[in-house]
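S.K.: kindly generate the corresponding structure for this input.
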Amino acid sequence: MTTRDEPVAFEADGDRLNVHDTVMDATCTFTASGPLDPVRVSADRFLFPVDAAVSVETDELTLPAHAGLHVRSEAGDVVASVPGERKSFARGVYYVEVALGCKLYLKVFDAAFTLRGEPSDGPAPTTVEFEETARVAVGARSLHERPAATITVPDEPSALREALPYLASSVKEWSCERSWPTLRGHPPRLERGDALDIPDALSKPETGVTIAVPETYAALYTVAPLAYYLGADVVPATDPELHLDNGYSEAFAQHGESLADATRTLLRHCLFLDSLVRVGGYYTMERQEYEAVAGDLPFYPPKLYDATIPEQLMEYLEVEAELLAPYLPMHRYEATLRAEPADAELLPFLLDDFVPVRVSGARRANASDALYSAYSTDPIPEGATKLSVAGFEHALDAPPRSAASERIALLGVGDGVMDALDAVFIGHGDGSSYEAATIDRARPTVAAVEDALSSGYGFVHVEAPITDDGIECVDGVLDPATLDDVSVGIASVVGPLSEAGAALDVLVERGATMGIASASITSRALGHVLGRLLSGAPFAQSVRWADHDDAYRFAGDVVTCPIVREDGSTLPEHVFRSTAPDSHQVWIRAWWGFGGDNGTVVGLVSEHVVHPQRLAGTILEQPASLSSEEVADLIEERDSVYVLNGDPIQHDRALTPADVRASARRALADSTSPETHE
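M.R.: Now for the predicted structure:
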């Protein structure tokens, strides 16, 4: 049997088999028709990567309530998806893939069976009935969405260089399938200490890729995301180069005028091209990016599926950047770190989502194309966010929340918030709404503010000025540094950005997951923020869509989605760009959902979408243009975020075709492209 030191542990209890994800501290239970006697088997018996596996004999096995189930052939091809129905399968070898608290596979060895599920609008159990007693292997892989180990690193660049390859030990499979976030896992933590200490459980990948860079914090921080994704060894050198074990070498300078630009370009291209190659792998689905790009590549993507990483890179390096540029997913943000040992501890959290890294003072050859900017230290520019290890750690412990169960505290807020919230809220596909959410309002007294920040609210806004002394409540001053138990998800404070930002940073250090400091914010804008947030938008984007006109800055990983849409969908965005007063091109942006990282595929269903599946973070032009009447009708449906020539539609009133034409004329009169809100 497995032990608690492994990512996955199995435990038999009579007719029950408990599968425990020790990294995520989640358990799911299978129930058999009789007592089980599991036997440890090799994980290599599975086509798909698993952390551990056991086999059992039974004639019936009931799976716990799950979000989805696929039956695959011995070769891994999907032969059926069985949501709440009865379906029989002839004798053979099959994999039953189940979406649960961890990734589970049942391997059926030469047996016939029937799957019996109950119709349900949500997760439901399924029973596997075998024609006769059969041996079944149960394999499990941890979701690994948090660090499972810690590497101690002294304050020496050489030690960091030696540790960097081990951050990739979390990757489950060194094929193009690692472009799926569920096959990467969260890198181990980095912790400063007196001596280098790499746990024995961590392994150094051997992918045949080496990155040679100067042994400085600046260079090492910059190449860390690329080294992580390629599983590269990192060696000291005067000039940055990429080396492959087939003898090929290439200077980073060929891909950008600065090391940061070159690293970002290589990483984006590798991840994107891997996502095209994997279409012939575990999950086959049509994507608009594939249809647009694959035919112009110098290789046929599926043919590289079984190639080594160096072999794939040899082909990828031949692809012109201009071919890929229109279809690449956006980076959610770009991080600027100090070339100092203190910022090393941020790296694992940045690598987990392939955040491009720059170093303070480094030459910037090109403007950032990331949606947001993040900094590890003051001063934090307006609109940017301050990163801290504490904020990331608190986010690891933040459970997904639904709009219906959200708890919001509004302290000192005027009228108009709820009307603005209701105007922009986008209902979830299952019909769920925010109306069951708890929204408490009170005067900003010291006791009320302290209670709100320490009572597990998902969102707390305090409309009270902040000075160097703290939050000026109606009956006294509350110093955030005196709070011992901050448990709010998102904190919102107002005041001069220097003072309000400092107070916000203290709240994040003491327990908040993220937050915003605003010079001021109207009740209307605050309502729009809440409406977008409860609709399932990333927090920072909720603010950007809210017409928040005054200065603000963030703290924490604000590009994530705190609210889960109940139907599992992601929030769509329709971007209309006028090409004539009565002709408007449609672009569809696919946003990330809760827990969605780069490489995720999201589905968008709309009559204007060519292919419903696309990579999260992409914004893709659709072939049909719309008239002003069609744009107005579509916006009136209110099932998406709509941005018309750079202006988010707030639904304060009905938008008419005349309004659409007026927007087009203004945009066409302006020689610059409206990118502000997109």
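S.K.: from here on, contacts and neighbour counts on C-alpha atoms
M.R.: Noted.
S.K.: helix or strand: which one has the closest residue to Lys386 other than its chain neighbours?
M.R.: If you skip the residues right next to it in sequence, Lys386 has Ala555 as its closest partner in space, 4.5 Å away by CA to CA, 6 or more residues apart in numbering. Element membership of Ala555, judged by DSSP states H and E, is strand 552-556.
S.K.: show me the contact partners of that strand.
M.R.: 380-388, 391-392, 497, 501, 504-505, 508, 513-519, 540 (CA atoms under 8 Å, 6 or more residues apart in numbering).
S.K.: report the buried members of these.
M.R.: 380-381, 383-388, 391-392, 497, 501, 504-505, 508, 513-519, 540 (16 or more other CA atoms under 10 Å).
S.K.: which of those fall within helices?
M.R.: Gly391, Phe392, Leu497, Gly501, Leu504, Asp505, Val508, Ala540 (DSSP state H).
S.K.: run this one through as well so I can compare:
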Amino acid sequence: MTADGGFESTVARVLEQVFLMDCVTRTEGYYTVDLHERNVVEDAVDLDFEALYDQPTAAQVRTYLSIPFEDIEDAVPRWKLTADVVPKPEHAETLPFLANDLAKIRTQTETDIESRSVHDGLATVEDFFGPSSESSRSTLIRSTRASQSGSSGPFEEHVFRPPESDSIEQAYVGDGVPIRASKLTTEAFMRRLRYQPSEDTRTSVIVVSNEEEMADENVVSEIYGTREWLDFDITIRHELTTDEMEDVLATDADFFHYIGHVDEEGIRCSDGWLDARTLEEVNVSAFLLNACKSYEQGRALAEKGSIGGIVTVADLLNKTATDLGKMLAHLLDGGFSLFSALELLERKSIVGNHYLIVGDGNAQIVESQAGSPYLAKVDYTDEGMSVSLQFYPSKNYGIGSMVTPKLGTTVKRYLSGNESEPHLLTEDRAEFFMDHGFPVEVSGSIYWSEDYPFK
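M.R.: Model prediction:
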């Protein structure tokens, strides 16, 4: 079996094919369920799955790979993760973790990365993103230094754009700041293994609003904790000093949402700037630094103890940051991982690509009430409103998990990562959209279900 593009693409295709066929074969034996992907495969190939189920693994794999990939390609779930890894000895420690996530691995040399780099400095980073009103200096942005001088300082690492992938999540292991991807580190993966949940079963979220002019985003303190079946402890703090901010970051909390300014000197507080690189310990598990060019400070939080967090790599208008901050709060409260939340943020707004993840993007605040979080895709036909559900893998419902759409009376199951067949919504529209919170995509725009204007 071969695939266009050489060794790496062939390995990726083998992984997809063997994975799919093994999931389908397992519907014999213990998992006797009506799986959508099995129906698709059975329509495309002539296999005796009952006999195949009892064969040794080696024989099963030979049978799987005897099938032309094109015949079953439509049944393969959208892959969870593609990781670009710079082949250095110190990066080898990440490979077992990436293998555990069933990541497609691509190697990128330092020469490859350099050829995709943009120059340091805010102006050229903004040029890289393309023309945008985000660069306007006449409107409040979330970097006080930038609003005064036109630059919030260079990155310590070069900025570059990794090759695109068709996976839900894209990550990078190596030096540099990867635009539209997440930067993974061995330390973050190891921290995942060492993580010990608190004996307190409540999910703790701390929201810090350090700028009165950004108060519109304070509403996120009401978005977190809307899951009635979970116990939350939500705290909102205002105008913290550097000492108070240091104490908050040392708190054993599940999530830290910062609203304010970030500069090359650090996180702005009421009495100055707190440089996260000087902290001795950070105990918040995950975070969002919703401020302009917060990458360096976020990277420091991840290095000092956080599992992972969402940061920015460019200036943002305050209104834009507020809107995206609210959407991120909804997604994280809805059970999406940092990885999946970022993918949807980029679909909601072109400015979503100004955000990236440092550390481990698999981090979640809570599990989805539906098991596997999903995006509802709405389309209007002559018959009415049609809805399909795109399922996203999560920590406890990884790719290969079975999910059942809450659409009509269907009992058909799908592999997480795939999209359900369309279902026509009629009189049950309001019940569907208000059942629990989830993102909705219609005509290329993303809404939250409870705010969806076309119920």
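S.K.: hmm, back to that, and which of the ones in helices among the buried ones among the contacts of strand 552-556 of the first structure is nearest Leu69 of the first structure?
M.R.: Distance to Leu69 of the first structure, by CA to CA, is smallest for Phe392 among these, at 31.7 Å.
S.K.: tell me who's in contact with that closest one.
M.R.: Phe349, Thr513, Gly556, Asp557.
S.K.: residue in the second structure matching the first one?
M.R.: With TM-score structural alignment as the criterion, the equivalent of Phe349 of the first structure in the second structure is Phe97.
S.K.: the residue nearest to Met1 of the second structure when sequence neighbours are not counted: neighbouring residues, count only.
M.R.: Spatial nearest neighbour of Met1 of the second structure, chain neighbours left out: Leu65 (6.9 Å); criterion: CA to CA, 6+ apart. Residues near Leu65 of the second structure, counting by other CA atoms under 10 Å, number 14.
S.K.: Leu65 of the second structure contacts Val11, correct?
M.R.: No: using CA atoms under 8 Å, Leu65 of the second structure makes no contact with Val11, being 11.9 Å away.
S.K.: how much does the lengthiest helix in the second structure stray from the first structure?
M.R.: Longest helix in the second structure, counting residues (DSSP H): helix 7-25. Its matched residues in the first structure lie on average 0.8 Å from helix 7-25 of the second structure after superposition (mean CA distance after the TM-score superposition for the first structure).
S.K.: where does that helix end up in the first structure?
M.R.: Using TM-score structural alignment, the match for helix 7-25 of the second structure in the first structure runs over residues 259-277.
S.K.: one more: stretch 298-305 of the second structure?
M.R.: Going by TM-score structural alignment: stretch 298-305 of the second structure matches residues 504-511.
S.K.: centre of the chain to the matching stretch, how far?
M.R.: On the basis of CA atoms, centre = their mean, to the nearest Å, stretch 504-511 of the first structure sits 23 Å off its chain's mean C-alpha point.
S.K.: which other residues reach that stretch?
M.R.: For stretch 504-511 of the first structure, using CA under 8 Å, 6+ apart, the contacting residues are 386, 388, 390-391, 394, 480-481, 483-488, 491-493, 514-517, 555-556.
S.K.: among those residues, name the ones in strands.
M.R.: Among the contacts of stretch 504-511 of the first structure, DSSP state E puts Lys386, Ala491, Ser492, Val493, Met514, Gly515, Ile516, Ala517, Ala555, Gly556 in strands.
S.K.: format those residues as JSON lines; extra columns: distance to Ala65 of the first structure.
M.R.: Shown next, in JSON lines, are those (distance: CA to CA, whole Å):
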{"residue": "Lys386", "distance to Ala65 of the first structure": "39"}
{"residue": "Ala491", "distance to Ala65 of the first structure": "34"}
{"residue": "Ser492", "distance to Ala65 of the first structure": "37"}
{"residue": "Val493", "distance to Ala65 of the first structure": "41"}
{"residue": "Met514", "distance to Ala65 of the first structure": "32"}
{"residue": "Gly515", "distance to Ala65 of the first structure": "35"}
{"residue": "Ile516", "distance to Ala65 of the first structure": "37"}
{"residue": "Ala517", "distance to Ala65 of the first structure": "41"}
{"residue": "Ala555", "distance to Ala65 of the first structure": "37"}
{"residue": "Gly556", "distance to Ala65 of the first structure": "34"}
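S.K.: just give me the mean distance for the strand holding Ala555 of the first structure relative to the second structure.
M.R.: So strand 552-556 of the first structure averages 1.4 Å relative to the second structure (mean CA distance after the TM-score superposition for the first structure).
S.K.: corresponding residues in the second structure for the very next helix or strand once past that strand?
M.R.: Sequence-wise, the next helix or strand downstream of strand 552-556 of the first structure (DSSP H and E) is strand 563-564. Taken onto the second structure by TM-score structural alignment, strand 563-564 of the first structure occupies residues 366-367 there.
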